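Participant: kindly return the folded structure for what I paste below:
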Amino acid sequence: MSEQALHVQKPGWFTVNVFNRAVTWMTRRGISVWGSRVLAVRGRKSGEWRRTPVNLLTVDGDRYLVAPRGHVQWTHNMRAAGGGRLLLGKRVEEFTATEVADEDKADVLRAYLKRWKAEVGVFFGGVGPDSTDEELRAIAPKHPVFRLDRAEGR
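Facilitator: You can find the predicted model right below:
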């Protein structure tokens, strides 16, 4: 992976200390904010459960997690663990995750930006839901996307 593809945009103080905490607080109480969930995934080194707020996206019946800030801790942990849990209040859903190839991300990124551009658009370098497939594919390496499938028997 190139150095540019590994670039991470860290969230600002307001996002970390106010927005993420508020969304996480509501999501833990069973209130989904625009598709919010709390992602629980095992740490790739510690094996301990790590939690972060995420936006669950559904496109053509398939469910996805997109990393708007790039290759962050939860994406590294997801690759190592191959899945995790989505939490909404007391509801826990276990899933397996498959990373989507860069060349296959355009439709998912477009749908994600259509729904959450106001919240995360700054992390996509001027690319938006009306951008061409070529423009979306150009930024795809910077934004991991995982397709989620319910874990068998859960």
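Participant: from here on, just use CA atoms for contacts and neighbour counts.
Facilitator: Will do.
Participant: check which residues of the longest strand along the chain are buried.
Facilitator: Secondary structure of the chain per DSSP state E: the longest strand is strand 49-59. Judged by neighbour count (16 or more other Cα atoms under 10 Å), strand 49-59 contains these buried residues: 50, 51, 53, 54, 55, 56, 57, 58.
Participant: same deal with stretch 87-94?
Facilitator: Buried, per 16+ other Cα under 10 Å, within stretch 87-94: 87, 88, 89, 94.
Participant: hmm, who's touching the very next helix or strand once past the longest strand of the chain?
Facilitator: As assigned by DSSP states H and E, the chain's next helix or strand after strand 49-59 is strand 62-66. Under the criterion Cα atoms under 8 Å, 6 or more residues apart in numbering, residues 54-58, 108-109, 112, 143-149 lie in contact with strand 62-66.
Participant: second input sequence below; structure requested for side-by-side comparison:
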Amino acid sequence: MTTTHYSAPKGFDNLFNTSVRWLADHGVNLAGAQTLTVTGRVSGRPQSVPVNPLRLDGHEYLVAPRGTTQWVRNVRVNDAAELRRGRRRRSVRLVEVAPADRAPMIRAYLSKWGWEVGRFLPEGMGTDPDDATLAAHLDDLPVFEIRS
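Facilitator: The predicted model follows:
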């Protein structure tokens, strides 16, 4: 499951991510944000990034609106991760969802957080894509099921 879409953080994005991660680390629930910590696939060191877990039909998911990010690449090598908000920490496994099964998660994610992540999406997708446009971008947006 290799994708080519990747919207790297730049400029204000880095400051925003640092701020959101700090708030989540200190227990502030900013639109559901939590801190995801994964093991670096090359460095072996913990790497943290703010994420928005999505609850849908009794399951929980992480959608990568930026595409094949560093955390996605790391999880593909080692699926063990930690989610944290404030003092609440939980160890999880992240299992990648097949592209053909991603549409409901991506649509729900965009419905909830499109206002925040729209600028990271593949060109021409938008935050309310029709079925054909969404289908054309399923490979571009990795989705992982969060499992305990």
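Participant: picking up where we left off before, how far is the longest strand of the first structure from where the chain is centred?
Facilitator: 5 Å (Cα atoms, centre = their mean, to the nearest Å).
Participant: residues in the second structure aligned with it?
Facilitator: Alignment of strand 49-59 of the first structure against the second structure: residues 46-56, by TM-score structural alignment.
Participant: now the two most distant members of the contacts of strand 62-66 of the first structure.
Facilitator: 143 and 149 (19.6 Å; Cα to Cα).
Participant: which one's more surrounded, these two?
Facilitator: The residue with more neighbours, out of residue 143 of the first structure and residue 149, is residue 143; 23 against 15, by other Cα atoms under 10 Å.
Participant: and the gap between the more buried one and residue 88 of the first structure?
Facilitator: According to Cα to Cα, to the nearest Å, residue 143 of the first structure and residue 88 of the first structure sit 24 Å apart.
Participant: what's the answer for residue 121 of the first structure, then?
Facilitator: In terms of Cα to Cα, residue 121 of the first structure sits 25 Å off from residue 88 of the first structure.
Participant: what's the answer for residue 140 of the first structure, then?
Facilitator: Between residue 140 of the first structure and residue 88 of the first structure the computed distance is 28 Å (Cα to Cα).
Participant: can you give me the strands in the first structure?
Facilitator: So, for the first structure - with DSSP E - the strands run 36-42, 49-59, 62-66, 83-88, 91-99, 145-150.
Participant: so for residue 17 of the first structure, which of those sits nearest?
Facilitator: Proximity to residue 17 of the first structure (Cα to Cα) singles out strand 49-59 among the strands of the first structure, at 12.6 Å.
Participant: mean shift between the closest one and the second structure?
Facilitator: Compared with the second structure after the fit, strand 49-59 of the first structure shows a mean deviation of 0.8 Å (mean Cα distance after the TM-score superposition for the first structure).
Participant: what's the burial count for residue 4 of the second structure?
Facilitator: 12.
Participant: scratch that, residue 86 of the first structure
Facilitator: What residue 86 of the first structure shows, counting by other Cα under 10 Å, is a neighbour count of 22.
Participant: what residues are up against it?
Facilitator: 37, 38, 39, 40, 92, 93, 94, 95.
Participant: just residue 50 of the second structure next, same as before
Facilitator: Contacts of residue 50 of the second structure by Cα under 8 Å, 6+ apart are 17, 20, 21, 24, 33, 34, 35, 36.
Participant: aligned partner of the second one in the first structure?
Facilitator: Residue correspondence, TM-score structural alignment: residue 20 of the second structure in this structure matches residue 23 in the first structure.
Participant: now flag whichever of the buried residues of strand 49-59 of the first structure is closest to residue 81 of the first structure.
Facilitator: residue 50 (11.5 Å).
Participant: that closest one and residue 77 of the first structure, how far apart?
Facilitator: According to Cα to Cα, residue 50 of the first structure and residue 77 of the first structure sit 9 Å apart.
Participant: overlap in contacts of those two?
Facilitator: With Cα under 8 Å, 6+ apart as the test, residue 50 of the first structure and residue 77 both reach 41, 42, 43.
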